[in-house]
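In: Structural data only, the sequence is not supplied:
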């Protein structure tokens, strides 16, 4: 049940960019502007700070634990089995909902009127692509990222060269709750860097590659989002931007470049596909890791004998996403996903706080932890309630499986599988159970 290390730094960066430069930049600006008004860029800055803290905490942990599963692994190693499991559960259910949201977003741009069947077809096609191997998925992501960057560059150039101008300086009253709500909405578009950490067992030289790839991908995404948001604000102004359902298409129209509208629609569809591709990749790896530890059905921990990917986990995730895409509401899927992802990163920051380090790294962990909880609290009440209910169900399942494992005994199939000798899933030799490391500062 081991994976093959095929991805270099460039591939890992592109996986992160493919996840972050998804449909969020095409859709999240309008609701964020409704929440923050002229203070939209302040909301973007808050989202970027929280995402940056999360990324630094994740990078430190990923370098120490280069395994598939991301925060599921970090929480289990640093905080205990329950917190690792809860992070993995929040990630799997939250990002599965996000997969459905991205599939529906793609279909709404590419096949209006046929959204649900088109979304299901997209999920099936990308699941099959992931089955063929992570390297092929990374190659597809290169093409998708190039197309999306070209479209966004065209929007920025057209907008800044157009006749309409609004002042970027914030106008109107400042409402902290509105800025935080906008940050929560925009954080949804930043969260894709977790895909890099979840590929820990498929990246070459992970201790060096993962932190570098996370930093490059997050920094590049922030620059792109800032340019696009500033362009939309200067062309449309905060009030019109808040009222638009397709803000970037409206931006190029107002700038006198209406011929770019079909290009923007194609770019949005391709971006959603890229995000969906990376999401399915990351969710299936966390599912694989949880199944390997018997927190999910053990048959999901198998790898394909030829393509060396967790094919059963990928197929199961694809099936669930297809069902959701055929039944759920887009806005509800996004809100539920945001709640799960923010709690996932809260566990990552808490885990990073247990690592020895300088005061600066501890401040980063505290800011990330508090920021995740605050942004989660700004989400709609329905999303928070649904998220708490699903987390409660996950906690109950954990208690049931743990009780069964204890009753069955260590030699039984129901008991958690012990890592094989020499496996990378073993505890690092220089780490002590209490979290202190020799020579740590």
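Out: Alright, I've got the coordinates. Not measured: the values here are computed from a predicted model. Numbers count the residues shown, from 1 in each chain.

In: From now on I want contacts and neighbour counts done on CA atoms only, so please keep to that.
Out: OK.

In: middle-most residue in the chain, spatially?
Out: By CA atoms, centre = their mean, the chain has its centre lying nearest to residue 192, at 3.2 Å.

In: quick one, what contacts it?
Out: 16-20, 275, 279 (CA atoms under 8 Å, 6 or more residues apart in numbering).

In: adding another structure so you can compare the two:
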């Protein structure tokens, strides 16, 4: 959740809403909290690999479960490519970026292949380092603002400049940046005492991440202003540069690159487990349902994912996938909210599921139209595949 999104998402959000991205962040936080309570409540009852794919099947039927699982897989596979390319863009010159991005994907697939404990250990190291870099960025920004009150006046005067449509669009784009709490639920079969650990982990992770995002967003807006932030290719690098801390620029670039690796590592882990669950039910080829006898990971699903991401890395633009990924993730959480609404064993009131579902719909319809159209087409293609498979199975 504290990955490449915090280094990349503020620029498109500022382009959509200006300083109103802070309102967008608050809206995204409310929707995320509602979705998180749904995921936590469902995970406590169904501690199995697959997350909302499993919950949708159990509470709503096979088709809603398939839509959730397919949306997650396609959206997050595209995000894997984005994270790999983001890493390479910070780490190496442009001519080397695609080959280095492919190597990053292959390396992290190998880490995942050898078991979840190695994945967790590497994630812990990455998060600690990235938090230290973000703290450096915040301190540099505040130091540069210590004697100037003008940015604060400009910020408060321009909060509503983007209008409500722009604010909602920024919320959808920012939602992409910290929607990783679903990954916790997808690992249900590999967690100790999952009915207690998963709900607690989801809410703690979301709360801590939102605080970090809010602080960094305010500092970035105060330091750069909405217009400069909207046009920045590397916004948080520009923050330390604008503050005069030129020596910190390489550190921030390294932090962004490592954050992208952390996000990519978590994505590969989550997609592999959802693909495993779908393959068990033949919603993906059953060949992907294999679990390694020693390392206990869905090794075939992760190897196939790695190959697909490498192909995307060589063919897509990193900026084109944020809206597409948000479409898939929001559709995934819409199913989670509806499934949680039907539960009889409850931890949270149904009003949260209603608010979360309505929030998902509102954010989807305000995403860039091209992203929505691409998402609809790919979901439709997946539905056709499943309908053909069911027809052939019925004939047999």
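Out: Yep, that arrived. Since this is a predicted model, take the numbers as computed values, not measurements.

In: sorry, back to before: quick one: what's aligned to the residue nearest to the centre of the first structure in the second structure?
Out: Alignment note (TM-score structural alignment): residue 192 of the first structure maps to residue 180 of the second structure.

In: what secondary structure does its match sit in?
Out: helix (DSSP: H, G, I helix; E, B strand; the rest coil).

In: Count the residues that sit near residue 300 of the second structure.
Out: Using other CA atoms under 10 Å, residue 300 of the second structure has 19 neighbouring residues.

In: And it? What does it align with in the first structure?
Out: Alignment note: residue 300 of the second structure maps to residue 312 in the first structure; criterion TM-score structural alignment.

In: Ok, residue 389 of the second structure next?
Out: Per TM-score structural alignment, residue 389 of the second structure is aligned with residue 401.

In: can I assume residue 245 of the first structure sits in a strand?
Out: No: if the criterion is three-state DSSP, then residue 245 of the first structure is coil and not within a strand.

In: what's the most distant pair in the contacts of residue 192 of the first structure?
Out: Spatial extent of the contacts of residue 192 of the first structure (CA to CA) is set by the pair 17 and 279 at 11.6 Å.

In: out of those two, which sits in the busier spot?
Out: Remark: of residue 17 of the first structure and residue 279, residue 17 carries more neighbours, 33 against 26, as counted by other CA under 10 Å.

In: State the distance from the residue nearest to the centre of the first structure to residue 12 of the first structure.
Out: 12 Å (CA to CA, to the nearest Å).

In: ranges for the helices of the stretch 151-300 of the second structure?
Out: 163-178, 182-186, 194-231, 235-242, 249-280, 299-313 (DSSP state H, counting those that start in this stretch).

In: possible to save the ones you listed as CSV with distance to residue 327 of the second structure?
Out: Shown next, in CSV, are the helices of the stretch 151-300 of the second structure (distance: least, CA to CA, whole Å):
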stretch, distance to residue 327 of the second structure
helix 163-178, 8
helix 182-186, 15
helix 194-231, 20
helix 235-242, 24
helix 249-280, 16
helix 299-313, 18
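
In: among those, which is nearest residue 351 of the second structure?
Out: Here helix 194-231 is closest among these (CA to CA), at 17.4 Å.

In: What's residue 42 of the second structure aligned with over in the first structure?
Out: By TM-score structural alignment, residue 42 of the second structure lines up with residue 61.

In: do the same with residue 65 of the second structure
Out: In the first structure, residue 65 of the second structure lands on residue 84 (TM-score structural alignment).

In: Who are the contact partners of that match?
Out: 71-77, 347.

In: do the same with residue 60 of the first structure
Out: Contacts of residue 60 of the first structure by CA under 8 Å, 6+ apart are 211, 352.

In: quick one: it from residue 263 of the first structure, how far?
Out: Taken as CA to CA, the span from residue 60 of the first structure to residue 263 of the first structure is 39 Å.

In: next one: residue 314 of the first structure
Out: For residue 314 of the first structure, the distance to residue 263 of the first structure - CA to CA - is 32 Å.

In: okay, these two: which has more neighbours?
Out: Neighbours were counted for residue 314 of the first structure and for residue 263 using other CA under 10 Å; residue 314 has more, 23 against 17.

In: tell me the contacts of that one?
Out: 127, 130-131, 280-281, 284-285.

In: What is the nearest of those residues to residue 392 of the first structure?
Out: Nearest to residue 392 of the first structure, judged by CA to CA, of the contacts of residue 314 of the first structure is residue 284 at 22.0 Å.

In: Residue 28 of the second structure maps to what in the first structure?
Out: Under TM-score structural alignment, residue 28 of the second structure pairs with residue 47 in the first structure.

In: Which residue is the nearest non-sequential neighbour of its match?
Out: Distances taken as CA to CA, 6 or more residues apart in numbering put residue 183 closest to residue 47 of the first structure, at 4.6 Å, once the chain neighbours are dropped.

In: what about that neighbour, how many residues close to it?
Out: 27.

In: quick one: which of the helices of the stretch 151-300 of the second structure is nearest residue 156 of the second structure?
Out: Closest among the helices of the stretch 151-300 of the second structure, using CA to CA: helix 194-231, at 9.9 Å.

In: and the closest one, how far from the first structure on average?
Out: Compared with the first structure after fitting, helix 194-231 of the second structure deviates on average by 0.8 Å (mean CA distance after the TM-score superposition for the first structure).

In: How about that helix, which residues are buried there?
Out: 194-195, 197-199, 201-203, 205-206, 209-210, 212-213, 216-226, 228-230 (16 or more other CA atoms under 10 Å).

In: which bit of the first structure covers it?
Out: So helix 194-231 of the second structure sits over residues 206-243 in the first structure, by TM-score structural alignment.

In: on that earlier part again, what helix or strand does the match of residue 65 of the second structure sit in?
Out: Assessed by DSSP states H and E, residue 84 of the first structure sits inside helix 81-110.

In: in that helix, what's buried?
Out: 82-110.

In: re the thing from before, among the helices of the stretch 151-300 of the second structure, which is nearest residue 47 of the second structure?
Out: Between the helices of the stretch 151-300 of the second structure, helix 194-231 lies closest to residue 47 of the second structure; by CA to CA that is 5.9 Å.

In: Tell me who's in contact with the nearest residue to residue 220 of the first structure once chain neighbours are set aside.
Out: Among residues not flanking residue 220 of the first structure along the chain, residue 17 sits closest, at 8.0 Å (CA to CA, 6+ apart). Shown in contact with residue 17 of the first structure (CA under 8 Å, 6+ apart): 145, 192-193, 217-218, 220-221.

In: Make TSV from those and add distance to residue 200 of the first structure to it.
Out: What follows is the contacts of residue 17 of the first structure, written out as TSV (distance: CA to CA, whole Å):
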residue	distance to residue 200 of the first structure
145	21
192	15
193	12
217	16
218	17
220	21
221	21
